[in-house]
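J.: this is a predicted model, with the sequence first.
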Amino acid sequence: MKCQLSLPLLLPPLLLCLEPPSPDNATARAAPPPRHPLQPPYPYPYRFLLNEPHKCRGGPPFLVLLVASQPGDTAGRATIRQTWGNESSVPGVSILRLFLLGLHPVFGRELRGTLEEESRLHRDLLQQDFLDTYNNLTLKTLMGMEWVTRYCPEAAYVMKADSDVFLNLDYLVRRFLLPPKKNFITGYVYRNTGPIRHPAYKWYVPREVYPNNTYPPYCGGPGYVFSGDLATKIYMVAQKLPLINMEDSFVGICLHALGIGVTHSPMGVFNMYWLQYKKCRFSRLVMVHHYQPQDVLAIWPDFQQTKCPR
């Protein structure tokens, strides 16, 4: 039996043992292991059903904001456009907003016309033909990386955000992104965490999908920001790595393969837990998790009015 190192970009490496060719068929090869149901096929030629390929032709934006959204959440997207996702929310800074969608697992055909009309009206929807499920969030993020790579590679920064957050783009830009950087990514940083192996949890990752006991450092999925050059680097290295169903952890795996570290942000600036709204506290935060769009809509007028001491 011959043994060879596999997954050389992960630490520690895995040792896979392959049966030698049978004597009567010297060209026989070991069949690849079957793909686990939690491991979506990738690389795979997913098609853009909704696309905005010309958005950056007028010049690269300072920030591309990629918002993970569910296909049926028309009201949530409308609220985000009015609040933290407004492209004019940071005076003097060019922001480009795009929502990331897959196909609704049940009502994909029924939603088609509604989404096409929304796309014609707002020109901010990206959709590919994979099912929009929790375990396919990695595909959704990689769709955003693919779009930046193909159509907007000169963007200074990219931010990936979930739809259930409060986001303070003005504080993010002025406190953390000036002057522009390269090979930069920050958010709420996780270190020395590992896969959850119990199938009862939605974060379940079996050993067949990811065999190592720990993940490389990564930024929590509700919201993280990275320099534009990293979008292409992450997208390209993702073509060579086994996909896992945890989107944020997979981005960390890609960074590890690239030899690029994550940058810590000050404690609590990217907040992964719900906080009660207080204007002057929120003015010094980039993100607060577990704020649904309707919650943000309720606090946004107050957040926009009075100024807090710097």
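T.: Great, that's in hand. What you see is a predicted model; the values in this text were computed from it and never measured.
J.: going forward, measure contacts and count neighbours with C-alpha atoms only.
T.: Fine.
J.: spatially central residue in this structure, please.
T.: residue 141 (3.7 Å; Cα atoms, centre = their mean).
J.: correct me if wrong: that one contacts residue 246.
T.: No. Distance between residue 141 and residue 246: 10.7 Å, which falls outside the contact criterion (Cα atoms under 8 Å).
J.: circling back: mind checking what secondary structure the residue nearest to the centre of the chain has?
T.: helix (DSSP: H, G, I helix; E, B strand; the rest coil).
J.: again with residue 288
T.: strand.
J.: against residue 241, how distant is it?
T.: Here residue 288 is placed at a distance of 31 Å from residue 241 (Cα to Cα, to the nearest Å).
J.: try residue 278
T.: Taken as Cα to Cα, the span from residue 278 to residue 241 is 43 Å.
J.: more neighbours: which of the two?
T.: Higher neighbour count among residue 278 and residue 241: residue 241, with 18 against 11, using other Cα atoms under 10 Å.
J.: can you tell me the SS state at that one?
T.: coil.
J.: residues contacting the residue lying closest to residue 42 once chain neighbours are set aside?
T.: Nearest residue to residue 42, sequence neighbours excluded (Cα to Cα, 6 or more residues apart in numbering): residue 243, at 6.6 Å. Residue 243 sits next to 39, 40, 41, 42, 138, 209, 250 when contact means Cα atoms under 8 Å, 6 or more residues apart in numbering.
J.: got another, please set it beside the one above:
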Amino acid sequence: MKRKVPYLKLFLPRRRGIAVRLAVLSLVLAAITAAWCLADLTSQVLVPPQPILALDHYAINRSLKSYLDNISVLIEPSITVCSDSERVELLVLVTSSPKRFVQRQAIRDTWGKHVPAYFVLGLDGVAVEDLTADNYLEAKEYSDMIIFQFQDHYQNLTLKTALMMQWTAARCPSHLDELMLFKTDDDVLVNPWLLRRVVRQNSGKDLVGYRKMNSYLHRDAYNKWFVPRWLHRPDLVPQYLSGTGYLIRGSRLEEILQAAFEIPIINLEDVYFTYIVSKFKLNLTLTHDRRLSPYKPWLPLDCIYWGLGSMHSLTSNEMLGAWPSIERLGKKYEQGFENCRYFVVNIWTELFLC
């Protein structure tokens, strides 16, 4: 019968061979330390490949108007919330991309049932042929997608946001005086009941969102939010509203677009539209409302979700998991009950967000 060897005892001192075992243990620890240091050194020497920035077209053309004049709508709903004569208080347009069906479906199954929400996206390429059959069938089934003929990637988000404004102004002309456009992303969980309260409490305001103050632009080419100096020379942005979700007064949409046509475009849509165009050029007011949060709760408490009008960076599963609590509290709110009022007013702070 083969005898089992207790390997741990090789490293434990006995009466005999203590020096040998200590020497072996020292060699093992030295090898681990050397491997750790080598890995750290290698990580510093082997720089990862530079990400695809796709900014070359801005070096050729920075005229927003010329871009919009050459982008057409391929698919849009035949009937929208603006098609009738009823009052439209809120319109939500969600930036998405062709392959993010799971994220769009999560919104349809949750908060998208309670507010007029439409998804805005482009194509995987630049030609009409790049419209996939899946996106075509999805748009026909749900009638909530607006697909434009332009290449959909992160650096074109400014173009997409401009198209959202242009589409709203063209499709909702009789509602612009009372309408607030909520521009948001498909990884944002919205609390429809609180979002409507935010709209009502900020009635008449120009732009409302989570205001960031004295931010510095990223000049590192490996950063997702990299802005080369030839696109925007100043390093400091005094204030802007986070692009994860902000409200624009409908009557200001055309004014903002017309002003943007005179200003060279940059790749950060929130900095471009809320600061450079709206604040710096037009001197519009940027109203801070922490309930339109660019963060998400790190503690999954019902009252924390209820205290936010929108929260960012949620996966589709996180959105589906958090929604039942919001919906339950929303139905009680409709009946005149607000169980979380004391918590939201007296306890809720941004310490619960990450």
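T.: On my side now, so go ahead. Everything numeric in this text was worked out from a predicted model, so none of it was measured.
J.: TM-score of the superposed pair?
T.: For these two chains in superposition, a TM-score of 0.78 is obtained (TM-score structural alignment, normalised by the length of the first structure); 267 aligned residues with a Cα RMSD of 2.4 Å.
J.: just give me the match in the second structure for the residue nearest to the centre of the first structure.
T.: Residue 141 of the first structure maps onto residue 161 in the second structure, with residues paired by TM-score structural alignment.
J.: how close does the closest residue to that match other than its chain neighbours sit to residue 238 of the second structure?
T.: Nearest non-adjacent residue to residue 161 of the second structure, counting by Cα to Cα, 6+ apart: residue 269, 6.9 Å away. Going from residue 269 of the second structure to residue 238 of the second structure by Cα to Cα gives 15 Å.
J.: show me where the first structure has its strands.
T.: 2-6, 14-18, 48-50, 63-68, 95-103, 125-131, 157-162, 165-167, 185-190, 218-227, 263-264, 270-271, 287-289 (DSSP state E).
J.: helices and strands around the second one, which ones?
T.: In this case it means strand 14-18 of the first structure. strand 2-6 (3 or more Cα pairs under 8 Å, 6 or more residues apart in numbering; DSSP states H and E).
J.: can you report how many residues neighbour residue 135 of the first structure?
T.: Neighbour tally, residue 135 of the first structure, other Cα under 10 Å: 21.
J.: residues contacting the closest residue to it other than its chain neighbours?
T.: Spatial nearest neighbour of residue 135 of the first structure, chain neighbours left out: residue 245 (5.0 Å); criterion: Cα to Cα, 6+ apart. Residue 245 of the first structure sits next to 38, 39, 40, 135, 136, 137, 138, 205 when contact means Cα under 8 Å, 6+ apart.
J.: and those, which is closest to residue 107 of the first structure?
T.: If you rank these by distance to residue 107 of the first structure using Cα to Cα, residue 136 comes first, at 16.8 Å.
J.: what is the neighbour count of the closest one?
T.: Neighbour tally, residue 136 of the first structure, other Cα under 10 Å: 20.
J.: quick one: residues contacting it.
T.: With Cα under 8 Å, 6+ apart, residue 136 of the first structure has these contacts: 40, 130, 245.
J.: aligned to the residue nearest to residue 135 of the first structure, what sits in the second structure?
T.: Checking TM-score structural alignment: residue 245 of the first structure goes with residue 267.
J.: got it, and residue 207 of the first structure?
T.: In the second structure, residue 207 of the first structure lands on residue 229 (TM-score structural alignment).
J.: residue 164 of the first structure now?
T.: Under TM-score structural alignment, residue 164 of the first structure pairs with residue 187 in the second structure.
J.: what about that match, neighbour count?
T.: Count around residue 187 of the second structure with other Cα under 10 Å applied: 23.
J.: any idea how far residue 134 of the second structure is from it?
T.: Applying Cα to Cα to residue 187 of the second structure and residue 134 of the second structure gives a distance of 20 Å.
J.: what of residue 37 of the second structure?
T.: From residue 37 of the second structure to residue 134 of the second structure the distance is 49 Å (Cα to Cα).
J.: all the helices of the stretch 51-200 of the second structure, residue numbers only.
T.: Secondary structure of the stretch 51-200 of the second structure (DSSP state H, counting those that start in this stretch): helices located at 56-60, 64-69, 101-109, 133-142, 157-171, 192-201.
J.: out of those helices, flag the one nearest residue 242 of the second structure.
T.: Across the helices of the stretch 51-200 of the second structure, residue 242 of the second structure has its closest neighbour in helix 157-171 (13.1 Å, Cα to Cα).
J.: mean deviation, the closest one versus the first structure?
T.: Helix 157-171 of the second structure differs from its equivalent in the first structure by a mean of 0.7 Å after superposition (mean Cα distance after the TM-score superposition for the first structure).
J.: next, the buried residues of that helix.
T.: 157, 158, 159, 160, 161, 162, 163, 164, 165, 168, 169 (16 or more other Cα atoms under 10 Å).
J.: repeat for stretch 66-75 of the second structure
T.: So stretch 66-75 of the second structure, judged by 16+ other Cα under 10 Å, has buried residues 68, 71, 75.
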